[in-house]
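Colleague: sharing a sequence plus its predicted fold:
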Amino acid sequence: MPKNVFLTGATGFVGGATLRRLVHSGFNVTVALRSGAQLVEDGVSKVYVSGFDGATSWNDSLKAVDVVIHAAARVHVMNDTEVDPLAAFRRVNVEGTLSLARQAASAGVKRFIFISSIKVNGEGTEPGIAYSPDDKPAPADPYGISKMEAEQNLRALAVETGMDVVIIRPVLVYGPGVKANFRNMMRWLEAGIPLPFGAIHNKRSLVALDNLVDLIVTCISHPAATNETFLVSDGDDLSTTRLLRKMATALGRSARLLPIPAWVLQNGAALLGRKDLSNRLCGSLQVDISKTRSLLEWSPPVSVDDALKATAQHFRESK
């Protein structure tokens, strides 16, 4: 059983939860942090770097490491101000990832777990038609392209060096501490604001933070994970309407949802220049996790209702 784990992205939403699970499970953990970053966690070794790109030198920090979990990334940015967003994503997500992986292989690391994104598959599916890990990639934005290129380089490196590479593509992750649109929806529901999402019949796969972390930890030692790509979700796809009703229940509120047809919302959003938001709220994106279930003998340990309850409790306590 591998015991020495090197983790990047430990100050992030997914990386932080992964770190807590690793420490609780008795792993010896070393985390990579940007200079000046703060991390409150007992029993963790720390390595400080100025950045995550192709020029980063990991020196001796990877010696005696069994498994690297690479969760750090330049994440998807709304209204990106970079002159060349793709180049900015490539510096961190492609060049930085490949440099870390090469140095890990040279140091004798046995397995490299890469937290990728469902955006490698694409931006949406037709209802009832789910993405699979073996579909032809179809990323539509610079972030998705950079994750796809990182995956391709890692697979080539695995062949070249013999280091195992495991790729995990999460869908939208939610859980205690979630931010952005998911947190905004909780604010709206708690405030009792009427929302025009009572007649949305899409299907979207989501993954609770605890379920994603459980899969990451499973992939640390599972022999069947070697050089495989996995999709991950809760296994319970929801429409936006159903999600809001469940979320309201978790918050102890009644969902005030107006039955506005999806096409009306989509046309209105297009006129306002928010087509991207309407696609997330009204469009479908489903994933097939049958490979993850069968190959790893894994099932999501936390139900949607329990995960939403924990998310809502944290939201109320942190206000």
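Modeller: Sure thing, it's come through.
Colleague: switch to C-alpha atoms for all contacts and neighbour counts from now on
Modeller: Will do.
Colleague: show me what contacts the closest residue to Leu209 other than its chain neighbours?
Modeller: The shortest distance from Leu209 to any non-neighbouring residue, by CA to CA, 6 or more residues apart in numbering, is to Gly175 (5.2 Å). By CA atoms under 8 Å, 6 or more residues apart in numbering, the contact set of Gly175 is 208-210, 307-308, 310-311.
Colleague: most neighbours, which of these?
Modeller: Ala208 (28 neighbours; other CA atoms under 10 Å).
Colleague: residue contacts, the residue lying closest to that residue once chain neighbours are set aside?
Modeller: Spatial nearest neighbour of Ala208, chain neighbours left out: Tyr174 (5.1 Å); criterion: CA to CA, 6+ apart. Residues near Tyr174 by CA under 8 Å, 6+ apart: 182, 206-209, 311.
Colleague: turn those residues into TSV, including distance to Met148 and secondary structure.
Modeller: Conversion of the contacts of Tyr174 to TSV gives the following (distance: CA to CA, whole Å; DSSP: H, G, I helix; E, B strand; the rest coil):
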residue	distance to Met148	secondary structure
Phe182	25	helix
Leu206	20	strand
Val207	20	strand
Ala208	23	strand
Leu209	22	helix
Thr311	30	helix
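Colleague: so where do the helices sit in the stretch 101-250 of the chain?
Modeller: 142-161, 180-191, 209-221, 240-251 (DSSP state H, counting those that start in this stretch).
Colleague: Arg293 and Leu244, how far apart?
Modeller: Using CA to CA, to the nearest Å, one gets 27 Å for the distance from Arg293 to Leu244.
Colleague: and Gln286, by the same measure?
Modeller: Look at Gln286 and Leu244: by CA to CA, they are 18 Å apart.
Colleague: which of the two has more neighbours?
Modeller: Gln286 (26 against 23).
Colleague: which ones are touching the more buried one?
Modeller: 124-125, 127-131, 203-205, 237.
Colleague: separation between it and Tyr131?
Modeller: The gap separating Gln286 from Tyr131 is 6 Å, by CA to CA.
Colleague: next: Gly16.
Modeller: Using CA to CA, we find Gly16 at a distance of 27 Å from Tyr131.
Colleague: how about Leu22?
Modeller: Leu22 sits 29 Å away from Tyr131, going by CA to CA.
Colleague: ok, residues contacting the helix or strand hosting Ala87?
Modeller: Here Ala87 sits within helix 85-89, counting by DSSP states H and E. Helix 85-89 is contacted from outside by 74, 82, 142-143, 145-146, using CA under 8 Å, 6+ apart.
Colleague: ok, stretch 233-240 next?
Modeller: Against stretch 233-240 from outside (CA under 8 Å, 6+ apart): 170-171, 197, 200-208, 211-212, 281-282, 286-287, 289, 300, 302-304.
Colleague: over to stretch 243-262?
Modeller: Outside stretch 243-262, the residues that touch it by CA under 8 Å, 6+ apart are 185-186, 189-190, 192-200, 241, 282, 305, 308-309, 312-313.
Colleague: take a look at this one as well, against the first:
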Amino acid sequence: MKRLLITGYSGFVGNHLAELLQGNYHVNLLGRKPSNLGNFFNHNLDSTSTYADALENVDVVVHCAARVHVMDDKATDPLNEFRAINTHGTLNLAKQAVQAGVKRFIFLSSIKVNGEGTTNQNPYTALDTPRPEDPYGISKAEAEQQLLTLGKETGMEIVIIRPPLVYGEGVKSNFGSLMRFVGKGFPLPFRAIKCNKRSLVSVYNLADLIKVCIECPKAANQILLVSDDNDLSTAEMVSLMAKVQSRKNLALPVPVWFFKLAGKLINKNDIIDRLTGSLQLDITHTKNSLDWKPPFSVEHGFTLAAKNFKKLTNGF
């Protein structure tokens, strides 16, 4: 039975992954919060910590831990803060993984390495030149390049996975807020935003792909984009959120030009672009390379994402 090390196991993706893999592998967990999902090792992710105990006899590292993207970052130097963990901390762990004899290092990156959107463009592919725009995306892109270089120099297999927005049971962020508002029956002004397309990935499809990457020889040294392979407009997303919560879709048909005008007036064009623009991933390379396709539907993921909000409705 293979031995794995999972970082970021207390986060949204890492927790679902650890639950999926429990019992099928010897699982070590690297972090600061004890868990019954594997053997716990209390370490920070940074450029100076040592991980020899957690890496002993490990075959595959699944690196989910990161300083995550936030909308209103208050750090004085955000890029330096992201680099400290996402770039320098990742490389420190990877170098020690080489020394420990780890065969494969799976890095959970981000589609932000490709860029911020595909409005009036073709969907992103794994072969695109990286064009990150924000500190989070830049730190992830730098980590990818350094990992690939380390892999070439040492022979450790590198697997890079770039997901878009990840959702499922327990999700928070903007997706969770939108699901909650729809569940409460608020008439949101999104019915007319139907010409954009957004790629999403449920945590169940993402965890399944990671599991495949642990075992599949063809995953070695690949850059893999992942999604549910069923892109939705904002209007379609709200409609499906209403459906899985047995609510009427009360979305109002406010025209897209109004959102764009409002974005200019309040200097929030980036937020409006995420709401009305497109961000699509072409996962053909992932499907063909690994003979894999997302096993779960978008409706399956939305249904499970809605579970917590139904429980919390009375307390909203």
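Modeller: That came through, no problem. If you're wondering where the values come from, they're calculated on a predicted model, not measured in any experiment.
Colleague: and the TM-score between them?
Modeller: The TM-score (TM-score structural alignment, normalised by the length of the second structure) is 0.96; 312 aligned residues with a CA RMSD of 1.2 Å.
Colleague: circling back to that earlier point, only whichever of the contacts of helix 85-89 of the first structure are buried, select them in ChimeraX.
Modeller: Buried residues among the contacts of helix 85-89 of the first structure (16 or more other CA atoms under 10 Å), as a ChimeraX selection:
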select :74,142,143,145,146
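Colleague: in the contacts of helix 85-89 of the first structure, find the pair that's most separated.
Modeller: Largest separation among those by CA to CA: Glu82 and Ile145, giving 15.8 Å.
Colleague: residues touching Glu19 of the second structure, list them.
Modeller: By CA under 8 Å, 6+ apart, the contact set of Glu19 of the second structure is Leu37.
Colleague: pretty sure it is in a strand, no?
Modeller: No: Glu19 of the second structure: not assigned to a strand; according to DSSP: H, G, I helix; E, B strand; the rest coil it is helix.
Colleague: what's the match for it in the first structure?
Modeller: Matched to the first structure by TM-score structural alignment, Glu19 of the second structure sits across from Arg20.
Colleague: what's around the closest residue to Thr18 of the first structure other than its chain neighbours, how many residues?
Modeller: Counting by CA to CA, 6+ apart, Val213 is the residue found nearest to Thr18 of the first structure once chain neighbours are left out, at 5.5 Å. Residues near Val213 of the first structure, counting by other CA under 10 Å, number 21.
Colleague: pretty sure Val213 of the first structure is touching Val14, no?
Modeller: Yes: in this structure, Val213 of the first structure is within contact of Val14 by CA atoms under 8 Å, at 7.4 Å.
Colleague: matching residues in the second structure for stretch 110-120 of the first structure?
Modeller: Mapped onto the second structure using TM-score structural alignment, stretch 110-120 of the first structure covers residues 103-113.
Colleague: what do you get for stretch 238-258 of the first structure?
Modeller: Counting by TM-score structural alignment, stretch 238-258 of the first structure corresponds to 232-252 in the second structure.
Colleague: how far does stretch 266-279 of the first structure stretch from one end to the other?
Modeller: End residues of stretch 266-279 of the first structure are separated by 7 Å (CA to CA).
Colleague: buried sites along it?
Modeller: Neighbour counts over stretch 266-279 of the first structure (16+ other CA under 10 Å) mark 266, 269, 275, 278-279 as buried.
Colleague: next step: those residues restricted to helices.
Modeller: Using DSSP state H, the members of these that fall within helices are 266, 269, 275, 278-279.
Colleague: hmm, back to that, counterpart of the residue nearest to Leu209 of the first structure in the second structure?
Modeller: Using TM-score structural alignment, Gly175 of the first structure pairs with Gly168 in the second structure.
Colleague: just the element for the residue nearest to Arg183 of the first structure when sequence neighbours are not counted, please.
Modeller: Excluding its sequence neighbours, the residue lying closest to Arg183 of the first structure (CA to CA, 6+ apart) is Phe315, at 8.0 Å. Using DSSP H and E, Phe315 of the first structure falls within helix 304-318.
Colleague: quick check: that helix compared with the second structure, mean distance?
Modeller: Helix 304-318 of the first structure: mean distance to aligned residues in the second structure after superposition is 1.7 Å, counting by mean CA distance after the TM-score superposition for the first structure.
Colleague: and the angle from that helix to helix 180-191?
Modeller: 80 degrees (axes from the mean of the first three to the mean of the last three CA atoms, to 10 degrees).
Colleague: please name every helix or strand in contact with helix 304-318 of the first structure.
Modeller: Packing contacts for helix 304-318 of the first structure, counted by 3 or more CA pairs under 8 Å, 6 or more residues apart in numbering; DSSP states H and E, involve helix 240-251.
Colleague: tell me the SS of His26 of the second structure?
Modeller: Recorded secondary structure, His26 of the second structure: strand (three-state DSSP).
Colleague: who's in contact with it?
Modeller: Contact analysis of His26 of the second structure by CA under 8 Å, 6+ apart lists 1-4, 38.
Colleague: let's go with 10 Å and repeat that
Modeller: For His26 of the second structure, the contacting residues are 1-5, 38-39, 58-59, by CA atoms under 10 Å, 6 or more residues apart in numbering.
Colleague: most neighbours among those residues, which one?
Modeller: Among the contacts of His26 of the second structure, Leu5 has the most neighbours (other CA under 10 Å), with 29 neighbours.
Colleague: part of a strand, is that one?
Modeller: Yes: counting by three-state DSSP, Leu5 of the second structure is located in a strand.
Colleague: report the separation between it and Lys172 of the second structure.
Modeller: In terms of CA to CA, Leu5 of the second structure sits 25 Å off from Lys172 of the second structure.
Colleague: do the same with Arg67 of the second structure
Modeller: From Arg67 of the second structure to Lys172 of the second structure the distance is 16 Å (CA to CA).
Colleague: which residue in the first structure aligns with Arg131 of the second structure?
Modeller: Per TM-score structural alignment, Arg131 of the second structure is aligned with Ala138.
Colleague: list the buried ones in the helix holding Phe315 of the first structure?
Modeller: 304, 307-312, 315.
Colleague: now tabulate those residues in JSON lines and tack on distance to Ser254 of the first structure.
Modeller: Formatted as JSON lines, the buried residues of helix 304-318 of the first structure follow (distance: CA to CA, whole Å):
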{"residue": "Val304", "distance to Ser254 of the first structure": "18"}
{"residue": "Ala307", "distance to Ser254 of the first structure": "19"}
{"residue": "Leu308", "distance to Ser254 of the first structure": "15"}
{"residue": "Lys309", "distance to Ser254 of the first structure": "15"}
{"residue": "Ala310", "distance to Ser254 of the first structure": "18"}
{"residue": "Thr311", "distance to Ser254 of the first structure": "17"}
{"residue": "Ala312", "distance to Ser254 of the first structure": "14"}
{"residue": "Phe315", "distance to Ser254 of the first structure": "17"}
